[in-house]
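Engineer: could you look at this predicted model? Sequence included:
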Amino acid sequence: MDRIEVPRGDYQEDFVLWLERQAELLRAGKFELLDVDHLIDELEGAVRADRRELEGYLENITAYLLSLQYRPRYKPRHWRIKLGNARFGMGLLIDDSPSLVFDIAELAALNYDDARRRAAWETRLPESIFPAALPYSAAELLDDDFDPSYPPDEGS
């Protein structure tokens, strides 16, 4: 039986090599040789990274929705393009990890203050104009057709 050797310190010295070795060990069923502590750290880190990425998309989406709603005739095409890009990116992330959809409402609410500040900066409106709490549901944040600008901005 072939013995797979994992160099000591490999995790710190060459992360990609370490990942390849861990995958090789898993495929070979050599669980006793796995670097379990670092694997746990990396798996938890991957979850945190996906949630941070979702938070970024939600902040962008919320800021653009606020901008469209409270200043619908000021750069509407620009905001709609950016809104579409953010929703597309979020959709790809959710396609890869569908369970993230259950975090949308909570993460959007947690990041609302940042989105509100950004919308105020982008629209050049006072922050107090925007609602104190997130005015959009998770369904609206996900809905590619949801645009709160009123009246609708035809032609933009």
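Structural biologist: It's in. Residues are numbered from 1 along each chain as shown.

Engineer: every contact and neighbour count from this point should use C-alpha atoms.
Structural biologist: Fine.

Engineer: mind listing the helices for this structure?
Structural biologist: With DSSP state H, the ranges of helices along the chain come out as 10-13, 15-28, 36-70, 76-96, 104-110, 112-123, 138-142.

Engineer: of those, which stretch is the most buried?
Structural biologist: Across the helices of the chain, averaging neighbours per residue (mean count of other CA atoms under 10 Å) puts helix 112-123 on top, at a mean of 20.

Engineer: here comes the other one, which I'd like you to weigh against the first:
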Amino acid sequence: MTDQLSLTKPNFYDQDFNLWLENTINSLKEGKLLEVDYDHLIEELEGMGRSEKNAIKSNLRILLMHLLKYQYQPEKRSNSWRYTITEHRQRIRDSLETSPSLIPFLKEIFDKCYQDSRRLASDDTGLSINNFPPDCPFTFDEVLYLD
């Protein structure tokens, strides 16, 4: 089956992604740079960067939402909320450990994610969005490192 597929076919990437990936890796390892499908390789690398940023953004929103719920609904605190806070802190820290260059991105999106988390917390709790302060009551370090 493998020999029927060719890197020169424009749809090779779409026919068998895993095989395309293996061939691309082997071509790079062997220095066969003329065999590399650079257009799709670039597309995949760009997608990886976007995915990593989207994951950090999502984890930050969830973390901030649960911190708000935890602070503004103390009577409803649960182990589940504490677990979610710990889990999403760890996910963000893991991403930053692997890619410390994402720290400026995280700081850049922090305020926007806080605003998103206010809406999420309001929707989740049934409380008015005005119950949650317009400016984040937590510092960057408190959000990521205070356990």
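Structural biologist: Perfect, thanks for sending it. Bear in mind that the values here come from a model prediction, so they are computed numbers and not experimental data.

Engineer: okay if I get the helices of structure 1 as CSV plus distance to residue 129 of structure 1?
Structural biologist: CSV is the format used below for the helices of structure 1 (distance: least, CA to CA, whole Å):
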stretch, distance to residue 129 of structure 1
helix 10-13, 49
helix 15-28, 48
helix 36-70, 8
helix 76-96, 18
helix 104-110, 18
helix 112-123, 8
helix 138-142, 20
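
Engineer: right, and these - which one's nearest residue 132 of structure 1?
Structural biologist: Nearest to residue 132 of structure 1 among these is helix 112-123; the distance by CA to CA comes to 8.1 Å.

Engineer: give me the contact list for that closest one.
Structural biologist: Applying CA atoms under 8 Å, 6 or more residues apart in numbering, the contact partners of helix 112-123 of structure 1 are 59-60, 62-64, 66-67, 71, 74, 126-127, 130, 133-134.

Engineer: how about stretch 18-25 of structure 1?
Structural biologist: With contact meaning CA under 8 Å, 6+ apart, stretch 18-25 of structure 1 is reached by 4, 6, 10-11, 31, 33-35.

Engineer: ok, residue 8 of structure 2 - contacts?
Structural biologist: Applying CA under 8 Å, 6+ apart, no residues contact residue 8 of structure 2.

Engineer: switch the cut-off to 10 Å
Structural biologist: The contact partners of residue 8 of structure 2, taken as CA atoms under 10 Å, 6 or more residues apart in numbering, are 35-37.

Engineer: got it, and residue 18 of structure 2?
Structural biologist: residue 24.

Engineer: before we move on, the earlier item: quick one, which of the contacts of stretch 18-25 of structure 1 are buried?
Structural biologist: For the contacts of stretch 18-25 of structure 1, a neighbour count by 16 or more other CA atoms under 10 Å gives the buried set as 6, 11, 34-35.

Engineer: show me which of those residues is closest to residue 81 of structure 1.
Structural biologist: Distance ranking of these against residue 81 of structure 1, using CA to CA, places residue 11 first at 41.2 Å.
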